[in-house]
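J.: This is the structure alone, sequence omitted:
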């Protein structure tokens, strides 16, 4: 399996490259800007989690990744519904699949970290 640091960075880049293909128009701009913001936060906050000062800090940073990945998926779903181009729909579906996989891994990591934290005490 790909290293999560590289995988979340790739997700950020793939979302940015996708957003560059979306028409620059009033109805898309807000969603594109939000997707760029939250998808970049996925990669940045996962990276920050790897430098956490404690288990609690690690969990806290992963919770941010969880929220931002879920938000990325939300904006991808909106773009999937309002976009008319079939080629972009295929790309959105791939990004959604990756976003959901990242989200599932992060949720599992949070559960594991919490269980490990409880078992230490």
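T.: Arrived safely, thanks for sending. All values reported here derive from a predicted model rather than from experimental measurement. Numbering: from 1, shown residues only.
J.: rest of the way, CA atoms for contacts and neighbours
T.: Fine.
J.: in which helix or strand would I find the closest residue to residue 50 other than its chain neighbours?
T.: Distance criterion Cα to Cα, 6 or more residues apart in numbering; nearest residue to residue 50, sequence neighbours excluded, is residue 58 at 7.3 Å. Here residue 58, judged by DSSP states H and E, is contained in helix 55-82.
J.: for comparison:
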């Protein structure tokens, strides 16, 4: 795993997942189990798909796996928005900031890979 942590996208995805795990524990402590589960699934799926892309079978497979990570990032953004807007939920804005960092890197790599795929 150390080798992969030198990749900025992987590094940010892992950092983000660790932040999310802490947040989900807080949600669960406040008995917000349904949203906690949704956040945990979508947010950690971002990094899982990024890791899968590291062993892609082709450039097209690489792009496809990163696009799935991007979709999971948008789903996570939705859950974060609900948490942020709800008076019954605590929310740490740094989660959205870190998600934005991951999404910007992800989109830059997808665009670059698409340009180099033609």
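T.: Perfect, thanks for sending it. Keep in mind it's a predicted model, so treat the numbers as computed, not measured.
J.: What's the TM-score once they're superposed?
T.: Remark: TM-score between the superposed chains equals 0.86 [TM-score structural alignment, normalised by the length of structure 2]; 111 aligned residues with a Cα RMSD of 1.8 Å.
J.: hmm, back to that, residue range for the helix holding residue 58 of structure 1 in structure 2?
T.: Using TM-score structural alignment, helix 55-82 of structure 1 lines up with residues 59-86 of structure 2.
J.: How about that stretch, which residues are buried there?
T.: By 16 or more other Cα atoms under 10 Å, the buried positions in stretch 59-86 of structure 2 come out as 62-77, 79-80, 83-84.
J.: do stretch 88-96 of structure 2 as well
T.: Residues of stretch 88-96 of structure 2 classed as buried under the neighbour-count rule (16+ other Cα under 10 Å) are 91, 95, 96.
J.: Turn those residues into a markdown table, columns for distance to residue 44 of structure 2 and secondary structure.
T.: Listed next are these as a markdown table, based on distance: Cα to Cα, whole Å; DSSP: H, G, I helix; E, B strand; the rest coil:
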| residue | distance to residue 44 of structure 2 | secondary structure |
| --- | --- | --- |
| 91 | 17 | coil |
| 95 | 13 | helix |
| 96 | 14 | helix |
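J.: what's the closest of these to residue 39 of structure 2?
T.: Set against residue 39 of structure 2, the nearest of the buried residues of stretch 88-96 of structure 2 by Cα to Cα is residue 95 (11.2 Å).
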